[in-house]
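1. Whatever this is, show me its structure:
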Amino acid sequence: MSQTTVDDAPARTGVRVRVQKLGTALSNMVMPNIAAFIAWGLITALFIEQGWLQGIFAGLKDPDGWVAKIGGWGSYDGAGIVGPMITFLLPILIGYTGGRMIHGNRGAVVGAIATVGVVTGADVPMFLGAMIMGPLGGWCMKKIDAIWDGKIRPGFEMLVDNFSAGILGMILAVFGFFGIGPIVSAFTRGAGNAVDFLVDNDLLPLTSILIEPAKVLFLNNAINHGVLTPLGTTQALETGKSILFLLETNPGPGLGILLAFTFFGKGVARASAPGAAIIQFFGGIHEIYFPYVLMKPKLIIATILGGMTGVFINVLFGSGLRAPAAPGSIIAIYAQTAGGSFLGVTLSVLGATTVSFVVAAFLLKTDKAAEEQDLAAATASMESMKGRKSSISSQLVGASSGGPRGPIKSIVFACDAGMGSSAMGASVLRRKIQQAGFGDVKVTNSAISNLTDSYDLVVSHRDLTARAGQRTGSAIHVSVDDFMSSPRYDEIVEQLKQSNGGGSEAEPAVDDGSAGSSDGDVLALSSIVLNGSASSAADAISEAGRLLVDAGAVEPSYVDAMHERESSVSTYMGNGLAIPHGTNEAKGAIRRTGLSLVRYPEPIDWNGKPAQFVVGIAGAGKDHMALLSKIAQVFSKPDEVARLRGAQTPEEIRSILMGS
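-> Predicted structure coming up:
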């Protein structure tokens, strides 16, 4: 049985992740409005002076008839539909969407008002300005609403809401007109001059060196929607088309990769490549080829050379699109291709495909690896970089399972020490599995050092999956980051339904074991703090650790082991809960089992996640497992977490956790 890995965790924070988040935000403003871009592109293609209908109506008696009026040429020069759509409609839609993302309808309205300021204060289509003013309007409205939330006397809510939004919109519109508009205009002109320089000096193909790797790393949205779409739209308004719309959307490089795997790949990658090629080329979902490149990183050379070839051909033929093509399907590309550019666009796709295929085929044929790497693992890596489950991952993961597996009877949740994270994660997963009717499936937890290759499925933190895989190579491996509510738990249940042939009668919950101490002994009232003083994760770990020391549960050296454990793998569990505990080697510093709990008025930044409850753990045996199971169940329910936030006494906190 070959190892399969599925990962739901986002990569750790860094420059790439911040750029990726920026690109996602920009994409979220543009993509809902792509239909408007398509409508504008079609109107442009049909009705402008260089449009498809110009030749038909040019010889008629009335050259300034309705076609000219719609397009804005002839006696309607600068008017018609084309100009107002790109100048006003598209930016305002983007600003409205950006404001709505931040603060719902009120944010959307203020974002749209603010966008009008930059639109009228600039001499170029203000897409970048809309991407700034829309979210800014939503954010400002959100902050202002928070000032008097719950403080307005009944009957005055509508008055305050309407005037506050109106006044804020006025201020931001003026600010956009005099401040942001001129700055963005200057930036747009500068960036346009840079593009002109690249085109004039035949250097535009070099952009593929940046764009093609950025696509695989999911940074393309920041480039495409943050730079290329605004600049391309400005260029298309002036010339009727833009090559910039083709820099990122050309499906040729990805198609070449998939064709190379179709003919020269191995195993599952070869079997799945033809279907992936159809989805990528006709469906426009480029991310379906990313795992193939991540599986063989040197193939990025093929995509770069293929991309450069496509750009070079488009430069040579002067081809371009009238509007963005989204998704990057060959169908959408042809729909937006400018008149006279069909030959160049077609050759650019064919050229990019051919070069990418030839280079990728050579690299695959000369690869010394005896077996193809796990496509499912590469897909998991792609989803990790994307930050969420891919909409097409099932096309690859499903194909990579290597055939049907037997029933899954044993599942282990593994962590470094086996006393905290794994126990709580196993409790949540066990409950889901039992509720689904699979009471015969055994769910346990273990330290990675104690694992044996006897389990059917292993669940672990994404940073520990590689270590777990070394000891359990024949198991299915599922990587998670959010222990309380990971979507992978539901997928495990679905996998059980497929592999085990439906659920059996649900069995009572398994007792994690509490034969030693009572819950009250494990979590003493003196170890519960309602208002913690720490302001960082490190200080919170020390605060929870000191409570364990004061309770006589651990030696002072155990607190150092808690920090050591955190430096290797985060103990953030999800839903505002972190459970710092010592390493496996520090169990000798535990005198008896004990827990501590600290609640913070404001969430603490825990490696980029908000932690409001910190539970320190010291487990000498299994007598803390029952209470950990109860804590896990509490934190898996939002209403119970809300009760904990509102608790006024340590007794109330402990009562909620113990279910009494």
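2. From here on, just use CA atoms for contacts and neighbour counts.
-> OK.
3. If we ignore the residues flanking it in sequence, what's nearest Val174?
-> Leaving aside its chain neighbours, Val174 sits nearest to Gly117 (5.9 Å; criterion: CA to CA, 6 or more residues apart in numbering).
4. and the one helix or strand that neighbour maps to, which residues are buried?
-> Assigned by DSSP states H and E, Gly117 belongs to helix 90-120. Residues 90-104, 106-120 are the ones in helix 90-120 that count as buried (16 or more other CA atoms under 10 Å).
5. what is the orientation angle of the very next helix or strand once past that helix with helix 90-120?
-> The first helix or strand that comes after helix 90-120 along the chain, using DSSP H and E, is helix 127-147. If you take axes from the mean of the first three to the mean of the last three CA atoms, to 10 degrees, helix 127-147 sits at 90 degrees to helix 90-120.
6. tally of neighbours for Ala538?
-> Counted with other CA atoms under 10 Å, the neighbours of Ala538 add up to 15.
7. That one touches His563, doesn't it?
-> Yes. Applying CA atoms under 8 Å as the test, Ala538 and His563 come out as touching, 7.1 Å apart.
8. Relative to Ser381, how far out is the residue nearest the centre of the chain?
-> When CA atoms, centre = their mean is applied to the chain, the residue found nearest the centroid is Gly387 (3.1 Å). When CA to CA, to the nearest Å is the yardstick, Gly387 and Ser381 sit 10 Å from each other.
9. And this one, please, so the two structures can be compared:
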Amino acid sequence: MEQTVSKSKSGRKSAVQKFGSALSGMVMPNIGAFIAWGIITALFIADGYLPNEQLATIVGPMLTYLLPLLIAYQGGYNVYGQRGAVVGAIATFGVIMGSEVPMLIGAMALGPLGGYLIKKFDQAFGSRIKTGLEMLVNNFSSGIIGFMLAVIAFYIVGPFVQTLTDIMGQGVAWIMNAGLLPLANVFIEPAKILFLNNAINHGILTPLGIEQAAETGKSILFLLEANPGPGLGILAAYMVFGRGSSRSSAVGASVIHFIGGIHEIYFPYVLMNPLLFIAVIAGGIAGTFTNVLMGSGLVAAASPGSIVAVLGMTARGSHVGVILGVLVGAAVSFAVAALILKTTKAKDTDEEFEAKVQESQSLKAESKGQTAVAPVTGSVSAVSDQTVSKIIFACDAGMGSSAMGASLMRKKVKEAGLDIPVTNSSISNLKDEDGLLIITQEELAERASQKTPSATHVAVDNFLSSPKYEEVINKLKEQ
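-> Got it, this is the predicted structure:
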């Protein structure tokens, strides 16, 4: 009976994680467009830094058309490539025109739905198409399915999503007016460490924040998950009261977290002592309370959650409040973490820290809906088997950790005098070709290998530090 209940809970958790990953997977590749919209809004609206009536006319159409269509296109693409992307975008245009509010949520629904339906059509009829008619059938099938979805979206989905958006907006307004918004961090901070951070931020808070920013010019919702203060407080506490690898690595981790915006770097430090969940929750509540008190807000999502990105997206007149929110969050988190580290039995040995790094990677894999199987370990010796013309660091989103790993390897390649380009990419965007060296984390190695079977693959446990990097450089020098 207990095993059945446990499996049921695990299944529900996995379903939630997959759903959240799908939502964030539509928004994250388009963060640049959100930032562009935020900059234009911050500069050119009537209350902006450089008010310009003509340029301010860009703000509305970008929010109404560009951002939803980009989300829908990406959602359809994630389901079924280019054909799915096109059908998803067509369907979303119907829901845009059938409502009077920005259709970010509608795009998240119709983009994948369009991709799914055209995929099912191809699976059912693709093998029955007569030779020579493939292009005709492909074009008309996507056009007809897109047309039908656009009409349905206009009359049914648009009004429904508009009503749903109004209800959620009223709910958020009630929570803020009741002074309960800081309590959201009781759920947000632990969920981040279980690698639901992107799902929460980009799947839930960003769409609601965009709605609010469109009306008031800023939104505090963008700060709930992105505030780097609580994580900075945890790392600062380890700098002072930690031991072994956890203490020596905390300084570098704090730079990666605070400046680079890679919040995942502090998750193993919390997992090493679960009582530290109290510290990040306290820091999150204190930071959000400060922002509520100061009336702080951002004009758009800050991604990654770097202090640079946060300040860059800060609304006019909110800089003092945002900075205070970060500092108060960090101070409270540090104080609580320091007390916990000083009064609990030390567990922060090198072995314990390494174990929690591995646990953190496992949680990350699980949050992305990946099966917990034995990792596939790429052999560095395989680098000698073919000429390497390009090195690609691949992760699930193609940002964050893979970008930092690529930066480290690029420096090593340059120091070795090698003329080999080093880039980063999401696994879904990898193209199979000869001469590639793909470097992934162990839990992603199997997917990368399936995507690019002709490439040479090397799996590492941590993009930020791996002895395999030197081995790879030595093999490349031998070539």
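10. what does the residue nearest to the centre of the first structure align to in the second structure?
-> The equivalent of Gly387 of the first structure in the second structure is Ala365 (alignment by TM-score structural alignment).
11. Within the helices and strands, which one has its match?
-> Using DSSP H and E, Ala365 of the second structure sits within helix 350-367.
12. ditto for Leu657 of the first structure
-> Assigned by DSSP H and E, Leu657 of the first structure falls in helix 650-658.
13. and that helix, how far from the chain's centre?
-> The chain centroid and the centroid of helix 650-658 of the first structure are separated by 36 Å under CA atoms, centre = their mean, to the nearest Å.
14. matching residues in the second structure for that helix?
-> Residues of the second structure matching helix 650-658 of the first structure are absent, with TM-score structural alignment as the criterion.
15. For that helix, which helices and strands make contact with it?
-> strand 528-529, helix 625-635, helix 638-646 (3 or more CA pairs under 8 Å, 6 or more residues apart in numbering; DSSP states H and E).
16. tell me what the longest one is packed against?
-> Translated: helix 625-635 of the first structure. helix 421-435, helix 638-646, helix 650-658.
17. Those into CSV, with extra columns for distance to Tyr292 of the first structure and mean neighbour count?
-> Shown next, in CSV, are these (distance: least, CA to CA, whole Å; neighbours: other CA atoms under 10 Å):
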stretch, distance to Tyr292 of the first structure, mean neighbour count
helix 421-435, 31, 25
helix 638-646, 39, 14
helix 650-658, 46, 18
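18. Gly55 of the first structure: which of these is closest?
-> If you check each of those against Gly55 of the first structure by CA to CA, helix 638-646 wins as the nearest, at 64.1 Å.
19. Run through who's touching that closest one.
-> 575, 599, 634-635, 653, 656 (CA atoms under 8 Å, 6 or more residues apart in numbering).
20. One more: stretch 57-77 of the second structure?
-> Taking CA under 8 Å, 6+ apart as the rule, stretch 57-77 of the second structure contacts 25-27, 29-30, 33-34, 37, 40-41, 82-89, 92-93, 96, 101-104, 106-116.
21. Can you give me the end-to-end span of it?
-> 30 Å.
22. Check the offset of it from the chain's centre.
-> 18 Å.
23. so where do the strands sit in the stretch 351-500 of the first structure?
-> 410-415, 442-447, 457-461, 476-480 (DSSP state E, counting those that start in this stretch).
24. so which of those strands gets nearest Ile285 of the first structure?
-> Going by CA to CA, the one of the strands of the stretch 351-500 of the first structure nearest Ile285 of the first structure is strand 476-480, 24.7 Å.
25. In TSV: the helices and strands packed on helix 650-658 of the first structure, plus distance to Leu259 of the first structure.
-> Shown next, in TSV, are these (distance: least, CA to CA, whole Å):
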stretch	distance to Leu259 of the first structure
strand 528-529	61
helix 625-635	47
helix 638-646	48
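26. give me the stretch of the second structure that the one helix or strand Phe312 of the first structure maps to matches.
-> For Phe312 of the first structure, the host element (DSSP H and E) is helix 300-317. Helix 300-317 of the first structure lines up with residues 277-294 of the second structure when matched by TM-score structural alignment.
27. how much does the matching stretch stray from the first structure?
-> Superposing on the first structure and averaging over aligned pairs (mean CA distance after the TM-score superposition for the first structure), stretch 277-294 of the second structure comes out at 0.6 Å.
28. What residues sit buried inside that stretch?
-> Buried residues in stretch 277-294 of the second structure, counting neighbours by 16+ other CA under 10 Å, are found at 277-292, 294.
29. now stretch 18-34 of the first structure
-> For stretch 18-34 of the first structure, by 16+ other CA under 10 Å, it's 19-31, 33-34.
30. Closest one to Ala466 of the first structure out of the residues you listed, please.
-> Distances from Ala466 of the first structure to the buried residues of stretch 18-34 of the first structure, taken by CA to CA, are shortest for Gln20, at 24.9 Å.
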